[in-house]
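Q: Kindly generate the corresponding structure for this input.
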Amino acid sequence: MLMRTLRLGGRLGLFAIVLLLCSLLAVAVSLTEWTIRRPIDRTPFARACFQLASRCLGFQVNVRGQRPDGPVMLVCNHISWSDIPILGSIVPLRFLSKAEVRNWPVIGWLAKQAGTLFIRRGSGQAAAAREDIARTLRERQSVLVFPEGTTSVGITVLPFHGRLLSAAAEAGVPILPMTIGYRRDNHPDPLAPFIGDDSFDRHLVRLLRQPAVTVDVVLHEPVSVAANDDFQVLARQLRATVEDGLQTIHNCPDKPGATPDYPASRPRLGGA
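A: Just a heads-up that it's a prediction; the model follows:
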């Protein structure tokens, strides 16, 4: 119990320091933009903040696959709020997030400063969100979408919604599927999922009390898309790729130096 309390106190202290530093950086960037009268690409600064947050929160992240060298639409399974700092630490990107996050104390303000695109679920805003994503991609900034639309328990992947995928075709960029999985003692971590009516603060405390969790992230092969593709079929294809990656993560023996043999993504879906 003492060890858990000390661990929690230390990590919360570091997390608070990181939030303060990131807030000061956001203010400095905003002041610089106001001074020079033009916007600044905030993704490199956001990535640095995500890297600091992931380290102080105790995530041991393993990355497999090739990072994109240009703008892409990234799609990934969604398990927890912690997916965001972890994935944001790997690739410079902007997120599409539920509108409720904007109201989280400090975190919501920082998400807005990092250029997060917000969508209110069930409000008919998919078309506007798709236009925002396409515009951001045309500006050569990658965007990450969680096409499940909600978080899962982390042992399977929920159905993907395809209504936002056409933004990649509109912008002329590929879609890069990603898989994220949390492991503790070589089993799916039961603490990581942020589901149901759980609150951010209670979940954060439970997670930080425990030893570091291993997080595996797989970047699959990018998939080319065209305007005449069937995006509902494409959504099922992408979901199958991400599901394959998740099952491989949790079936991989946790041996020192071992690297999971993740499956390659499936071939491009042709247009109709």
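Q: drop to CA atoms for contacts and neighbour counts, all remaining ones
A: Noted.
Q: buried set for the helix or strand Phe45 falls within?
A: Assessed by DSSP states H and E, Phe45 sits inside helix 43-56. Of all the residues in helix 43-56, those buried under the rule 16 or more other C-alpha atoms under 10 Å are 43, 45-56.
Q: Kindly report the same for stretch 241-251.
A: Buried residues in stretch 241-251, counting neighbours by 16+ other C-alpha under 10 Å, are found at Thr241, Val242, Glu243, Asp244, Gly245, Leu246, Gln247, Thr248, Ile249, His250.
Q: Equivalent analysis for stretch 178-190, please.
A: Buried residues in stretch 178-190, counted by 16+ other C-alpha under 10 Å: Met178, Thr179, Ile180, Gly181, Tyr182, Arg183, Arg184, Asn186, His187, Pro188, Asp189.
Q: I'd like those residues as CSV, with distance to Ser199 and secondary structure appended.
A: CSV is the format used below for the buried residues of stretch 178-190 (distance: C-alpha to C-alpha, whole Å; DSSP: H, G, I helix; E, B strand; the rest coil):
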residue, distance to Ser199, secondary structure
Met178, 26, strand
Thr179, 24, strand
Ile180, 21, strand
Gly181, 21, strand
Tyr182, 19, strand
Arg183, 22, strand
Arg184, 22, strand
Asn186, 26, coil
His187, 24, strand
Pro188, 21, strand
Asp189, 18, coil
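Q: what helices or strands is the host helix or strand of Val233 leaning on?
A: Val233 belongs to helix 231-251 when assigned by DSSP H and E. On a contact count with 3 or more C-alpha pairs under 8 Å, 6 or more residues apart in numbering; DSSP states H and E, helix 231-251 meets strand 175-184.
Q: what ranges do the strands span in the stretch 1-150 of the chain?
A: 59-64, 73-76, 94-98, 117-119, 143-145 (DSSP state E, counting those that start in this stretch).
Q: now these as CSV including mean neighbour count and distance to Gly162?
A: Below are the strands of the stretch 1-150 of the chain laid out as CSV (neighbours: other C-alpha atoms under 10 Å; distance: least, C-alpha to C-alpha, whole Å):
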stretch, mean neighbour count, distance to Gly162
strand 59-64, 16, 25
strand 73-76, 26, 11
strand 94-98, 21, 14
strand 117-119, 20, 15
strand 143-145, 24, 11
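Q: The structure of the following sequence is requested for comparison with the preceding one:
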Amino acid sequence: MNNIRPIFTLLAVLLWAGLLVPVQLIILAAFPRHRYWLPQIFHAGICRLLRVKVVMSGTINPDQPTLFILNHISWLDIPVVGKTIKGSFVAKNEVEKYPLVGAISKLQQTIFIERTRPSIMGHKGEMQGHLENGDNLFLFPEGTSSNGIVLRDFKSSYFSLAEREINGHPLVVQPVTIAYSRLNNISLTRGTMGIVAWVGDEELMGHIWEYLKRGTITAELRFHPPVTIDDYDSRKTMASDCQLTIAKSLSRALTDRPEEITEK
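A: Below you'll find the predicted structure:
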């Protein structure tokens, strides 16, 4: 009995993808200006099938393009963010090789990079091209996923893009906190966060299978005031400040506290 729900959920996900992928191919070929419309619907459907309740606070920067800086906890981050904001992800190149996931990621114009400074620098032109085209980008500057409670250090090389002007203006960067706070309306703790957090060398399908046996997850997205490189003396300072902002917010989310209102 414990395996019935995961099986039906996986079949429903495959059916959902099978229905929408051909439509997205048509949109990319004939209506490229609307290329992010269907992925947002796709991710909303995935969240529903996976029983993820997304709660938002703060204000999404309305200007495009924006570079959204987020902490990284789980494979669930993708549908949670993709449901909420239109744009392209910057992902590690291993994702491109995942069965089905890699192909679907390409349909959302995902940029695949290696987690090394030379690779990040080498893809700046591609990322800048997306931004100058008016696309939002989603970037996880930890370079890998964390345990859902404590952040890994943000790599300042991921912020090198913010040093460039986009269409003659400083690039707007908005820090966003992802927090998984509740399972079946019960607070997640250090002992239970592993239900959601996907870290280390844990096998992906095994983690997904175990997750699907659980109940409803509450995912929080907390949007913080946008910044530009002009607010800092270097990209390293910018990276440190964004990391601190998100770390404080993650702590508040996991202890069921609202955001403090601060001026930057």
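Q: returning to that earlier point: who's in contact with the helix holding Phe45 of the first structure?
A: 11, 14-15, 18, 22, 25, 84-86, 88-94, 114-115 (C-alpha atoms under 8 Å, 6 or more residues apart in numbering).
Q: from the buried residues of stretch 241-251 of the first structure, which is closest to Leu144 of the first structure?
A: Comparing those against Leu144 of the first structure with C-alpha to C-alpha places Val242 closest, at 14.1 Å.
Q: what residue of the second structure takes the place of the closest one?
A: Counting by TM-score structural alignment, Val242 of the first structure lines up with Ile246 in the second structure.
Q: In the second structure, what range does the helix holding Phe45 of the first structure match?
A: Counting by TM-score structural alignment, helix 43-56 of the first structure corresponds to 36-49 in the second structure.
Q: same thing with stretch 150-157 of the first structure?
A: Against the second structure, stretch 150-157 of the first structure falls on residues 144-151 (TM-score structural alignment).
Q: residues near Leu12 of the first structure, how many?
A: 18 (other C-alpha atoms under 10 Å).
Q: just checking, what residue in the second structure corresponds to it?
A: Matched to the second structure by TM-score structural alignment, Leu12 of the first structure sits across from Leu10.
Q: Kindly report the same for Met178 of the first structure.
A: Match for Met178 of the first structure (TM-score structural alignment): Val176.
Q: who touches Ser119 of the second structure in this structure?
A: Ile113.
Q: distance of it from Tyr158 of the second structure?
A: Ser119 of the second structure sits 10 Å away from Tyr158 of the second structure, taking C-alpha to C-alpha, to the nearest Å as the criterion.
Q: picking up where we left off before, which of the contacts of helix 43-56 of the first structure fall within helices?
A: Residues of the contacts of helix 43-56 of the first structure located in helices (DSSP state H): Arg11, Leu14, Phe15, Val18, Cys22, Leu25, Ile84, Pro85, Ile86, Gly88.
Q: What is the neighbour count of Pro170 of the second structure?
A: By other C-alpha under 10 Å, neighbour count at Pro170 of the second structure equals 15.
Q: likewise Ala16 of the first structure?
A: 13.
Q: okay but the match of Val242 of the first structure is in contact with Thr177, surely?
A: Yes. Counting by C-alpha atoms under 8 Å, Thr177 is a contact partner of Ile246 of the second structure at 5.3 Å.
Q: list the residues that contact both of these two?
A: Joint contacts of Ile246 of the second structure and Thr177 (C-alpha under 8 Å, 6+ apart) are Leu70, Asn71.
Q: quick one on the thing from earlier: got TSV for the ones in helices among the contacts of helix 43-56 of the first structure, with neighbour count too?
A: Formatted as TSV, these follow (neighbours: other C-alpha atoms under 10 Å):
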residue	neighbour count
Arg11	18
Leu14	17
Phe15	18
Val18	19
Cys22	22
Leu25	16
Ile84	18
Pro85	21
Ile86	24
Gly88	23
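Q: circling back: list the contacts of the match of Met178 of the first structure.
A: Val176 of the second structure neighbours (C-alpha under 8 Å, 6+ apart): Phe68, Ile69, Leu70, Asn71, Leu221, Arg222, Phe223, His224, Ile246.
Q: and the fourth one, what pairs with it in the first structure?
A: Same thing as Asn71 of the second structure. Match for Asn71 of the second structure (TM-score structural alignment): Asn77.
Q: My read is that that match contacts Pro193, right?
A: No. The criterion here is C-alpha under 8 Å, and Asn77 of the first structure misses it with Pro193 at 11.6 Å.
Q: From the neighbour counts alone, determine which of the two ranks first.
A: Using other C-alpha under 10 Å as the criterion, Asn77 of the first structure and Pro193 rank with Asn77 on top: 29 against 23.
Q: can you tell me which residues contact that one?
A: Applying C-alpha under 8 Å, 6+ apart, we find Asn77 of the first structure in contact with Phe146, Pro147, Glu148, Thr151, Val157, Leu158, Met178, Thr179, Ile180, Val242.
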